[in-house]
Structures are given as C-alpha cells and as structure tokens.
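Q: based on what follows, work out the 3D shape:
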Amino acid sequence: MFFNRHLLSVTLLLGSGLLLSACGPTADEASATVISGKTMGTFYRVSVVGLDKSREPELRRQIEAQLAEDDHQLSTYKDDSVLSRFNQYNGTVPQPISSGMADAIVTSLRIGQKTAGAMDITVGPLVNLWGFGPNKEPVKMPTQAQIDSAKAEVGLQHLKVIQQSDGQYLQKDLPGLYVDLSTVGEGYATDHLARLVEGNGISDYLVSVGGAVVSRGKNPAGKPWQVAIQKPTDKENAVQAIVDLQGMGISTSGSYRNYYELDGKRLSHIIDPATGRPITHKLVSATVIAPTALEADGWDTGLMVLGTDKALALAQKEHLAVYLITKEGDGFKTNMTQQFKAYLRKGEKP
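A: As a prediction, the model looks like this:
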C-alpha cells in the first residue's frame, strides 16, 4: 500500500450541499451507482450516473483489478512490487517499467525541477529515516549524521527515464537510490480509474483515491460535481471552500493530521529534501486543480514543502490554480491564485 499522506483532506460534496463520507452511498446518490472501499492505505470512491445495475459487479471487478495493479506497480510496502524491486536493485542497468509508471516519474521529475527540488521522489531514505515509510517510527530523534547520510542517497539528478522502441526503462546512477512515489500515487490511481470509467461508456462520474479527485459531467441532480476543501481541523465535515471542478483533477496535501510526536515535538510527514527534516513552517494545506489528478498530486506536495510565500510566488509564475491555508495566530489565513478563483462555487467568497 502507499503511505496515506492525504488522510482524506478533501471531502466530496454533491450539488445539494450534502457532505459525503469517505465511503458508502448517501441518500442524494440514490440514482447513482457508488462503488467504494479501501486501497493503498486509504479509501477509494467511484460515483457514476446512468449505469445499469446489472453492470455494477463487472465494473467493481475492473476497478479493484486496476487498483491492485497500480499498487503492484508503485507500492513501497510490498517487496515484490515493480518499484520495490527497482529500489532493491543495487546496480545502474536500466530496469523495465510500465508506461504508466514512466509517465508518473516524468511528471514528478518535471515538477521537481520547477520546485527546485522541493518535490523529490528520491527522498525515500529521509522519509524512512523519520518513520513515515515502511519503517517504523524512530524511538529517538535522528542525529545530524544520520540525516546527512540519508541525504547523500537523495537527488533527482540520479534518476532517469529512458524511452526506447521496446518500452520504457528507469535508471539510477546511484545504486542505493530509493524512489518513493507515494507523493503522486493517489493521483496516478485516480486518473486510471477515470479512464477505466470512461472506457465503460460512462460520461457522468466522480472518482477519488485518498485526497485526489477527478470528475466529469453532472451529478445525479443534473448539477456539476463539487468538492469541498476541509478546514485544517480534526472535524471531518468542517468546510473551508467549495469548488466546481469543471472536468479537472484536484488534490490536497496537508500537514495537520499526518504526524507523530517525538521528544515533545510534533513531526510532520512532509519532509524538506533541502534540510532532511520535517517541515516546520506555517503552511498547513495546499490544494491544486490541474488537468489531471497526477499533475495536481505532484504539485501539492512541492508547494507544501516550499511554504506559503514561495509556494504562492511559484504558483503565480506557473499559472497554477492553487489554494493555500496557513496557520496564523489562533486561526488560519487563506491565499489563492487568480486561476483558482475561477473554480470557486458561485456565491463563494474569494
């Protein structure tokens, strides 16, 4: 499974204003088919309109098969996954990967370059050192020597995707390089589910894996699917803002739930590759709307690492639709780009 870094920080909302839980249909979805469950350490949900009930078992089978395949490709928790085998390989010969994984890594490398390394899929040794990967939480704070040792095994410049006539390959020039795709895994899987649903002739749907969501068409009430961004609190249904995706993908990364405490300090699961340590700034949530969930999922992590000021400046430079929530005193401050304002539900205050 993937490490669930989002922990359902995006809550689904139908046009009626009814909040939806992580799984299980609601009364407002009576005319829709809802298929949901657990996957990759989080929840998935597929809501489709106009599907004949007789087709539901087959669609569920396809969905679960697709999610199982994605987990087999990207999991760092399963020793026999494609990614785990690559991480276990201590050589530099290019290793075969799927076209889907190649796309995810190319997207990650591009976003990593644009964020000056803030989004780094090779940060796995540091993630594991701080206890947010397959390894258990440390019983004491890592030493600077341990951090420096892990940082020596990190760097996007050591990873390369090779496209050849017979397929795609992944190569590392640092034998100990460890790739962790949990930062884009939910978006990767969400896009696959969207394509699967469309392949079944369904044009009105909303699909999500963890905090990544894609929608197309209308909900059962004939209105646009909407998504509510949660306030950074422990209250499940506290809504910060509501957006109409308009056929786009959305993903949120947050530091306010996924943490543990060690030596009296709260440690976020989001690691800054530059320092080798969990982030300590006041940005608690970054939401990105993009053409695909994969793209949104990649950007939100990088922006979270950067912090509010740098994240907002980069989002404006790259013309990204971004919504940031920052801790300020006893409350929170929000910032958004002009591009994000276009997706706010009518009547929502910018």
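Q: every contact and neighbour count from this point should use C-alpha atoms.
A: Fine.
Q: sec struct for the residue of the chain positioned farthest from its centre, please.
A: Most distant from the centre of the chain: S54, at 32.4 Å, with distances by CA atoms, centre = their mean. Assigned with DSSP: H, G, I helix; E, B strand; the rest coil, S54 falls in the helix class.
Q: and for comparison, fold this next one:
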Amino acid sequence: MTRLTGVILATLMLLGGCDGATPSDQAPLWRAEGKTMGTYYRVLVANPPAAALTGLNGAIEQQLAEDNHQISTWQDDTILSRFNRYRGTDPQPITTGIADIVSTALRIGAKTGGAMDITIGPLVNLWGFGPEKQPTKTPDAQQIESARARVGLGHLRLIETSNGQWLQKSVPDMYVDLSTVGEGYATDHLAALLEQRGITRYLVSVGGAVLTRGVSSSQQPWRVAIQHATDESVAAEAVVDLQGHGISTSGSYRNYYELEGKRISHVIDPVTGRPIDHKLVSATVIATTALEADGWDTCLMVLGTEKAKQLALQEGLAVFLITKTEQGFTTWMSPQFSSFIISQSDKGA
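A: Model prediction:
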C-alpha cells in the first residue's frame, strides 16, 4: 500500500449538498468507501441508474488497485518502483497514466521554479516520509546535499510517441516520488470510471482530493468544507460549491512527526532539502481536474504565504490559504476562488 503525503480526507469535509438531511429523508444516494494508498476514498452517487451499479464496488476497488500498482513506491513490483530501481539512463517504458502525471508535474514544476518536484524522492526518504524508516536524528548537511544531488526536474525526461511513453533519467539513482499528486490522479480515474457507466451525478474523493459532477440527491450542489487548520478542530473555514471541478488541499499540520524537539513536516522544499518551517499551514486549490489541483497545492505549501499569493495571482489559480500568526489563523483567497464560495468563517482575514 502506498503512503501519500497529502492531507487526509478530514481536511476537506464532504457535505454532499445534503443540507443536513439524514439518509432516511433524502433521495437515493449510493456510496462506497474504504482505504487505499495509505488514505481513504469515498464515492457518492446521486439517484444512480440500477444497471450502472452492477459490479460497481468491485470495479472501484480494481481501479484503485491498478493505480496503486502503477505509482506506489511502497511496493517493489510497481511500475514506478521498477523505474526507481533501474540504475541506467536508457528510456524505460511507462503507462499512459504515469505519463499524464509526469507531464502535469513537469509543467507545474517549470512554472514554480522547481517548488513542485516529483524527483524529490531521495529527500522524502531521507526525512522518513517514504518507505524507509524515520530517522533517529536530524539529517546533517552532508546527507541533505547528497540527497539533493539526485533531485531535479532537469534530470528527468518524458518521451511520448505514437508507439508509447517512456521515462528517462540522466542520474542513474534518481528516485521519482508521485505521492504528491497520487490522490488527484486516483480521484480523476474514479470519476472516469463512473462516467463510463453513464453516471453523471457524483462526488468522488481520495485523501485530500475531491471531484464532483452534477448535483446531489437533494438537487443541491455538492458542497465541500475546508477544515480549520488544527489537529483538534472540525470547524469549517469555508464551504464551497465545486461546480463540477476538482479540489485538493495540502497542509503541514497533520502529516508530521517529532524529532529532537521539533515538528518535522512532510512537505519538503526541494531547494533547501529540508522540511518547510514557515507559517503557511494549508493550501487549497480548485481546478478543472483533481490531478491539476493536487499538483498545485503542494508547491504552494513549499513556497509559503507571500510567494504562494504571487503565484496564484500570476497563474490565475483558484486558491485558499490558511496562515498561522501570533494572533491565530488568517485566511486569504484569490479572486478565482471567491466564485466558488458559499460561506466563510468570519475569523478569516
């Protein structure tokens, strides 16, 4: 089972557009949920056609297993693990799905000065957020520099031809980690599975990535709440109507551990080689696909509040940020995000 470094599902509370209704007083709502990729998935289908539900549970599980078999670094027999073990520089065959992820990651990485970097695997492993164990002491400068020498999007090349897709690395021991976009990738695939069965009213989520289409069983928009950025609180900072879009949140306040008296965030800055230590604690992005949203949210977390704001405005992104201050938490949203807002906590700034 792969372990993804995005924020767990609780960060995006799925309201489903039910307006407080209970299962007994709302129109039919089919659901499936469970564990996958080290996190949780959920599928909600409003007023589903009976024929479309035949074997749907099994098809969902099979799709998630196939995605996991492609991108997991926690299993030795996956396509990505085989690429990472390969100690050469010849192009290696990959699937269309992996090519889609890499293409998205390379594009976003180029626009962010490398803040989004799927070659960050050596640093992720060094700091204990990959398959390797957590360190017993803080990695020293030499260890960090050694890992950084194997990191960089310039060392990775995607080759796409009519005969297939290949991935090529110029550093033989480069280690690609797709966990920062895996949740969005899997969410989009579940949505495509539903569409293939003629289902057009649904909400699907894997971890911190969500995608919706149509309206809920109560004929209301599918609504998602962005959770307040603390370990304990379940209060909502904002509620959004996704309008058929994908949403993804990355944060520093759930996936971490303590080492030598310091909190070590799972969000690693590829430039410094170290976990982030700034005050931005949560970044949420709405985009046309869950993969696109998932690709942007982590790099915004790497950049920190001010640079994240600049990037959001520059790229026209729909972004919602939560920053910790001495007085508490403040929020900021881009103009594009405001069009999705249904309600917002009056504590935001």
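Q: could you find the closest non-adjacent residue to K327 of structure 1?
A: K282 (5.1 Å; CA to CA, 6 or more residues apart in numbering).
Q: contacts only, for the aligned partner of that neighbour in structure 2.
A: Aligned counterpart of K282 of structure 1 in structure 2: K279 (TM-score structural alignment). With contact set as CA atoms under 8 Å, 6 or more residues apart in numbering, K279 of structure 2 has these partners: G304, T305, T323, K324, T325.
Q: cool, and T122 of structure 1?
A: V154, G155, L156, L177, Y178, V179, D180.
Q: quick check, the last one in a strand?
A: Spelled out, it's D180 of structure 1. No: D180 of structure 1 is assigned coil when assessed by three-state DSSP, not a strand.
Q: go ahead and confirm it touches T76.
A: Yes: D180 of structure 1 is within contact range of T76, at 6.8 Å (criterion: CA atoms under 8 Å).
Q: skip the chain neighbours and tell me the closest residue to the counterpart of D244 of structure 1 in structure 2.
A: Under the alignment (TM-score structural alignment), D244 of structure 1 pairs with D241 of structure 2. Spatial nearest neighbour of D241 of structure 2, excluding adjacent residues (CA to CA, 6+ apart): R223 at 4.9 Å.
Q: over to S265 of structure 2?
A: Y256 (4.6 Å).
Q: translate the one you found into the numbering of structure 1.
A: Match for Y256 of structure 2 (TM-score structural alignment): Y259.
Q: again, but for S72 of structure 2
A: S72 of structure 2 maps onto S75 in structure 1, by TM-score structural alignment.
Q: quick check, that match in contact with R85.
A: No: the criterion here is CA under 8 Å, and S75 of structure 1 misses it with R85 at 10.1 Å.
Q: between these two, point out the one with more neighbours.
A: S75 (24 against 15; other CA atoms under 10 Å).
Q: SS state for L109 of structure 1?
A: Per three-state DSSP, L109 of structure 1 ends up helix.
Q: dump the residue contacts of it.
A: So, once contact is read as CA under 8 Å, 6+ apart, L109 of structure 1 ends up touching D120, I121, L156.
Q: which of the helices or strands spans the counterpart of the second one in structure 2?
A: Structural alignment places I121 of structure 1 opposite I118 in structure 2 (criterion: TM-score structural alignment). When elements are defined using DSSP states H and E, I118 of structure 2 is found to belong to no helix and no strand.
Q: residues touching I118 of structure 2, list them.
A: V102, A105, L153, V176, D177, L178, T180.
Q: out of those, who's nearest W127 of structure 2?
A: D177 (13.5 Å; CA to CA).
Q: list the contacts of the aligned residue in structure 1 for that closest one.
A: With TM-score structural alignment defining the correspondence, D177 of structure 2 maps onto D180 in structure 1. Contact analysis of D180 of structure 1 by CA under 8 Å, 6+ apart lists T76, I121, T122, V123, G124.
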